[in-house]
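In: got a predicted model here, sequence first, then my questions.
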Amino acid sequence: MAKRRRPGPDRSSYLNHRSRVEPIRAPDGSSVRELLHPSRHAIERLSVAEASIDPGESTRLHRHPVAEEVYQILDGAGLMELGDERLAVVPGDIIRIAPGQPHRIEARSEVPLRLLCICQPAYRDEDTEFLDTPDPSDTGTTWSSSAAHSNS
């Protein structure tokens, strides 16, 4: 008897390419490509996203009460705010962000700041608390994990 395939995410997938994922505007101000997430891929306990921040722009100050994050800087240069610390970051740098730690990152080069963001447990909108007020002139499309998962 043939196995019946359950509807939903392809849990056998293990390879994804960034070109297959459309960028979405995130509520923190960055452009995000969600590369791996449990709701869509064969991964269970973490998520991996690529974020891009335009020169001179920054993410909003926020924290994740539950998730631990790791950023790896891929391109560009920036200033990472972690609580009371300010750290200059360049490609190759890896930053650990503890659960509950306020953070934001600013692009400080002439090219977009591009980074990988790894969350454990996996990213959830409900685990993001913004600590500043949004710019009222920003009319960009906002991101939610469900919107990101509608793309292939």
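Out: That came in fine, so what should we check first?
In: could you use CA atoms for every contact and neighbour count after this?
Out: Will do.
In: for Ala67, grab the count of nearby residues.
Out: Taking other Cα atoms under 10 Å as the criterion, the count of residues near Ala67 is 22.
In: alongside the first one, take a look at this:
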Amino acid sequence: MNVFEYLVKITPQATAHGSGIKYVFKRNEELDSNLTQIAYGKFEPGEVCECHVHPTMDECFYFIKGLGEYQVGDEFVELRENTFLIVHAGVPHRLEAKGNLPLEFVYWGVAL
């Protein structure tokens, strides 16, 4: 197993939710852990990941660039550079990129 990946060598793909793109560093089948994937994500301004739930997975995000808003349950979190966010399993959540620049982030899921 490779212990490193270069982002420029990873083929971008659509997210499972139909918005934005992702570059997957590692998938669950490549790891000996409860991580479901580790990826770099990018949403263009105005892109939205509609409200959804992961019943058996916590999802963590670290936002690198851009502005956005994350709805986690009934709470609205303003996203900006250097923001960390965790969405616990079973909690509805929705992501929206705002501003004039892409929203860029690293994220990973942990199966429970």
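Out: In hand now; what should we look at? Every value quoted in this text rests on a predicted model; they were computed, and no experiment measured them.
In: got a TM-score for the two of them?
Out: The pair, once superposed, lands on a TM-score of 0.89 when counted by TM-score structural alignment, normalised by the length of the second structure; 110 aligned residues with a Cα RMSD of 1.6 Å.
In: identify the residue nearest Ala51 of the first structure in space, chain neighbours excluded?
Out: Beyond its immediate neighbours in the sequence, the residue positioned closest to Ala51 of the first structure (Cα to Cα, 6 or more residues apart in numbering) is Val32, lying 4.5 Å away.
In: what's the counterpart of that neighbour in the second structure?
Out: Matched by TM-score structural alignment, Val32 of the first structure corresponds to Lys22 in the second structure.
In: and the helix or strand harbouring its match, what's buried?
Out: Secondary-structure element containing Lys22 of the second structure, defined by DSSP states H and E: strand 21-27. Of the residues in strand 21-27 of the second structure, those scored as buried under the neighbour-count criterion (16 or more other Cα atoms under 10 Å) are 21-26.
In: check the offset of that strand from the chain's centre.
Out: On the basis of Cα atoms, centre = their mean, to the nearest Å, the separation between the geometric centre of strand 21-27 of the second structure and that of its chain is 10 Å.
In: buried ones in stretch 44-52 of the second structure?
Out: Of all the residues in stretch 44-52 of the second structure, those buried under the rule 16+ other Cα under 10 Å are 44-45, 47-49.
In: same thing with stretch 67-87 of the second structure?
Out: Taking 16+ other Cα under 10 Å as the neighbour-count basis, stretch 67-87 of the second structure is seen to contain the buried residues 67-72, 79-80, 87.
In: show me the two of those residues that sit farthest apart.
Out: Maximum pairwise distance in the buried residues of stretch 67-87 of the second structure, criterion Cα to Cα, is 18.1 Å, between Leu67 and Val87.
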